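Student: A structural model of the following input is requested.
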Amino acid sequence: MDSGALATDWLPAYRAALRESFVPDVIWPGVGPADGGPVAGIDRRTDPEAWFHAVYSDTSLTTQWDDGCHTGPDRGNIPTCSNSQPAMVFSMLAALDLQPGAEVLEVGTGTGWNAALLSERVGSENVTTIEFDPENAASAHARLDAAGYHPVAVVGDGSQGWPARAPYDRVLITASLRQVPADIVRQTRPGGIIVSPYATEYGGEAVVRLTVEEDGSASGPFVCSSAFMRLRQQRAYRTHVKTYLGGKPWPADGSRTTTSLSPADVADWLPMFAIGLQTEGMFPYPETLGGGRYTLWLRDTQVTSWASIDFVPGAKEFEVHQSGPRELWSELTAARAWWDGQGRPDFERFGLTVDPDGTSWAWLDSAEHPVPAVG
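Tutor: Below you'll find the model as predicted:
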């Protein structure tokens, strides 16, 4: 693999657990939550050449839309299951540092490929995989059986782990979290490792590698950026901006200011992640206006405060409106300024600690340097 993510020790598993054995007939290559526009699926039965090309490309393959409610050949509204990008799969497997005989829990069976790779590495008898969606679970279990892998395959709420087989030496979570479940930390033995995508409320996401301590806490660094579908139990359901405006036309009661910080400078994955680690209960939404113009909306999850920032290409100053007890744009600019002041650290300089009660906090370079909270 050109990315180098497929290390030599995982080559036997990759060659034995063929990706094609864990991919359905209809797939949508490279379609993620942020992709727009009409995208037709590729059907193995009508275009096997394109299907095989996609399967053996280093790209993610969406395999389900809208929790299974969408069944047509075109894309649905929200991708809800995928066969992940191979480079990401093997980067996360490498972070697990799997040893022979390790007891492994996988949260999010998906199509079953990860469970097969884990089974190939440590033996099916040492792998427990749990999937919330019954349809995805049934398909994955059938594929695993057909390929000769027989892990303990469970249909259930992965955020609660699976205590019947605990404690685990390793836990692999294949959906992004906003909060690491305390149950999963408790089910991992001291010295055990948890690898999971972790997304902030504001945006941005990275894979975290946590080591569980004797006191029941877990701590560790982020190892790479990522973009996974959210764990279903932690999905966010947003209130329309009209509710924030109180039924009045924009800008309602918003106070007007200007800023020299461009909305474009806070739109990339890394600054979004850094801002999200410092803020709480704030999320963005870009409303496209045409001609390269857009409005960046900020809202709080308590439905008390909002801000809008108008982006105009080539402008040096940008119009801001804010309303509510929280000045969301002011919080964002303070968070961005802190990140700038630290030398714009990359994902790998950040880390996360989860206390035994499930409370978590981010840090920079070491746990002795917590990321400050703004707002």
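
Student: rest of the way, CA atoms for contacts and neighbours
Tutor: OK.

Student: Run through the helices of the stretch 201-350 of the chain in chain order.
Tutor: In the stretch 201-350 of the chain, the segments counted as helices under DSSP state H, counting those that start in this stretch are 241-244, 269-278, 328-341.

Student: Please identify which of those helices is closest to T62.
Tutor: Of all the helices of the stretch 201-350 of the chain, it is helix 269-278 that lies closest to T62, at 20.9 Å by CA to CA.

Student: ok and the closest one relative to helix 328-341, angle-wise?
Tutor: Helix 269-278 and helix 328-341 are oriented at 110 degrees to each other (axes from the mean of the first three to the mean of the last three CA atoms, to 10 degrees).

Student: Who are the packing partners of helix 269-278?
Tutor: helix 328-341 (3 or more CA pairs under 8 Å, 6 or more residues apart in numbering; DSSP states H and E).

Student: R293: neighbour count?
Tutor: 14 (other CA atoms under 10 Å).

Student: Let me know the distance separating it from P79.
Tutor: Applying CA to CA, to the nearest Å, the value for R293 to P79 is 27 Å.

Student: Show me what the longest strand along the chain is packed against.
Tutor: Taking DSSP state E as the criterion, the chain has its longest strand at strand 188-199. Strand 188-199 is packed against helix 86-96, strand 168-173, strand 205-212, with contacts defined by 3+ CA pairs under 8 Å, 6+ apart.

Student: Would you mark the buried spots in that strand?
Tutor: T188, R189, P190, G192, I193, I194, V195, S196, P197, Y198, A199 (16 or more other CA atoms under 10 Å).

Student: quick check: angle from it to helix 269-278?
Tutor: Going by the same axes, to 10 degrees, strand 188-199 makes 120 degrees with helix 269-278.

Student: Strand 168-173 and strand 188-199, what's the angle between them?
Tutor: Using the same axes, to 10 degrees, strand 188-199 lies at 10 degrees relative to strand 168-173.

Student: Would you mind listing the buried residues in the helix or strand containing L144?
Tutor: Using DSSP states H and E, L144 sits within helix 134-146. By neighbour count with 16+ other CA under 10 Å, helix 134-146 contains the buried residues N136, A137, A138, S139, A140, H141, R143, L144.

Student: Next, the second sequence, to be compared with the first:
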Amino acid sequence: MIVDAGDVALRLKRLADELEEKGRLRDPAWRRAFLAVRRHVFVPRFWRDEEPGAFPARWRMIDNATVDHPEWLDAVYSDRTLATELTGIPAKGAPGMHPQVTSSTTMPSLVMAMLEALDVHDGMDVLEIGTGTGYNAALLCERLGEAHVTTIDVGPELTALASVRLDAHDYHPHVVTGDGAEGVSDRAPFDRIVATCGLDAVPQAWIDQTRDGGKLLVNVLGPWNAFAMVLLTVHGDTASGPFLAQSGGFMPRRTDPERAHDYTVAVQRVASGPVDEWYSMLDPQTLYTDPTFGLIAQTKLAGVGSRQIYVDDSENLGTEMATGDGTSWAVVHHNRHGERGFHASQAGRRRLWDEIEALHREWLGHGRPAHDRYGLTVGGEAPPVLWLDGPDGPQSF
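Tutor: As a prediction, this is how the structure comes out:
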């Protein structure tokens, strides 16, 4: 169906005004770019879960060429995240895996907040990790010029479709198919790198491919489902900067274009030596229910796998964690044993639950600071450093 250009212009202006009221669109240059890019070109269809929480999910495709056209257009020009690709859709009437969302278009308020936080200026070269629909790349092209924009995604179908849609808008950035964690070395160095996928660690390749003084905007995502955005400034082979008050979560980075992200976690326990058993007063569910502490803990235990399991051959849940080689591990039961607390056990050189307890005491001692008082220093040969109120403030490692 034909989309009326005048109607689209009115919808864009209304949405821009809404984002400005929310404080997410303050820069006049970005407002001009936002008003110039027609979002519907990049989202000709999306998937909606008709019964959130149901299993399997009741997905329905809504597009621009059917009776759903009005619903499609309203959704595209609203401040909503829309699922644009599913993996694992069974044939009609046939059994199949539960579909998983493998690509989406981010809600415009978050898109614009990230782009404004990136602090771009004319003439800068930007690498986007996670092309998706191509909408974010289009905004960058409008703001900086296509010659300054490189975008990468793991899925060849995604990058092919994004290229077609960008071409329809007369934008021709450098589009690459590959693992975003490796960056795009032949286009480096970049002034800015922005990632629209979740990672538990900042790849060294991104730091190496950024000019000294350049910035990385990364979505940090870990095993306890805590997420935040950190804005890092590069100095040599390291990068350092604060977590932003504006928060947002993205789908985890994929390495296989044929598969959705594998949310299962393989945890092995091969530690030798004695197993310590005791009762901890720290409720392990704090890792999941307090997003700030979950973020701090997953940053401290970067590289440690974690999952929920049934313990003692029962229906009682527990949290199990282990280093990548399995030589240190811990298990903590979720059910409390009265005044004694939560049953815990651990083994190996690293006492993983001891580390989390100590971090929790430290966090409480500082008055339970919010996540945006923390920052991160990464890169080089040293382990990551989590700091409070500036790089010279208290350090958690």
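
Student: TM between them?
Tutor: Superposed pair, TM-score by TM-score structural alignment, normalised by the length of structure 1: 0.82. Supporting alignment: 357 aligned residues with a CA RMSD of 3.4 Å.

Student: before we move on, the earlier item: quick one: closest of the helices and strands packed on strand 188-199 of structure 1 to R235 of structure 1.
Tutor: strand 205-212 (14.3 Å).

Student: re the thing from before, check the mean deviation of the helix holding L144 of structure 1 from structure 2.
Tutor: Taking mean CA distance after the TM-score superposition for structure 1, the mean distance separating helix 134-146 of structure 1 from the aligned residues in structure 2 is 0.8 Å.

Student: In structure 2, which residue range corresponds to that helix?
Tutor: Mapped onto structure 2 using TM-score structural alignment, helix 134-146 of structure 1 covers residues 156-168.

Student: Measure how buried W353 of structure 2 is and give me the count.
Tutor: Neighbours of W353 of structure 2 (other CA under 10 Å): 22.

Student: I'd say it and A322 touch.
Tutor: No: using CA atoms under 8 Å as the test, W353 of structure 2 is too far from A322 to be in contact (10.2 Å).

Student: any shared contact partners between those two?
Tutor: A330 (CA atoms under 8 Å, 6 or more residues apart in numbering).

Student: and of the helices and strands packed on strand 188-199 of structure 1, who's closest to A102 of structure 1?
Tutor: A102 of structure 1 lies closest to strand 168-173 among those, at 5.7 Å (CA to CA).

Student: Check for me that A91 of structure 2 belongs to a helix.
Tutor: No: looking at A91 of structure 2 with DSSP: H, G, I helix; E, B strand; the rest coil, it is coil, so not inside a helix.

Student: Most tightly packed of the helices and strands packed on strand 188-199 of structure 1?
Tutor: Of these, the one with the most neighbours on average (mean count of other CA atoms under 10 Å) is strand 205-212, at a mean of 26.

Student: tell me which element the residue nearest the centre of structure 2 is part of?
Tutor: In structure 2, the residue lying closest to the centroid (CA atoms, centre = their mean) is G198, at 2.6 Å. For G198 of structure 2, the host element (DSSP H and E) is strand 190-199.

Student: average offset between that strand and structure 1?
Tutor: With mean CA distance after the TM-score superposition for structure 1, strand 190-199 of structure 2 averages 1.5 Å from its match.

Student: Please say which position in structure 2 G101 of structure 1 maps to.
Tutor: That one, G101 of structure 1, aligns with G123 by TM-score structural alignment.

Student: leaving aside the residues next to it on the chain, what's closest to G213 of structure 2?
Tutor: Spatial nearest neighbour of G213 of structure 2, chain neighbours left out: V234 (5.2 Å); criterion: CA to CA, 6 or more residues apart in numbering.

Student: Correction: the previous question concerned G130 of structure 2.
Tutor: Nearest one to G130 of structure 2, counting by CA to CA, 6+ apart, is D153 at 4.8 Å.

Student: Enumerate every residue touching the one you found.
Tutor: D153 of structure 2 sits in contact with I129, G130, T131, G132, T159, V176, T177, G178, D179, G180, where contact means CA under 8 Å, 6+ apart.

Student: quick one: which of the residues you listed is most hemmed in?
Tutor: T131 (30 neighbours).

Student: pretty sure it contacts G155?
Tutor: No: between T131 of structure 2 and G155 no contact is recorded; they are 9.2 Å apart, counting by CA under 8 Å.

Student: residues in contact with the aligned partner of S308 of structure 1 in structure 2?
Tutor: By TM-score structural alignment, S308 of structure 1 lines up with V332 in structure 2. For V332 of structure 2, the contacting residues are P284, G318, T319, E320, F342, H343, A344, S345, by CA under 8 Å, 6+ apart.

Student: switch to 6 Å and redo it
Tutor: If a contact means CA atoms under 6 Å, 6 or more residues apart in numbering, then V332 of structure 2 has G318, T319, H343, A344 as its contacts.

Student: Please flag which of the residues you listed sit within strands.
Tutor: G318, T319, H343, A344.

Student: How many residues are close by the third one?
Tutor: The one in question is H343 of structure 2. 19.

Student: so where do the strands sit in the stretch 51-200 of structure 2?
Tutor: For the stretch 51-200 of structure 2, strands defined by DSSP state E, counting those that start in this stretch occupy the ranges 59-63, 82-87, 100-105, 126-129, 149-153, 174-177, 190-199.
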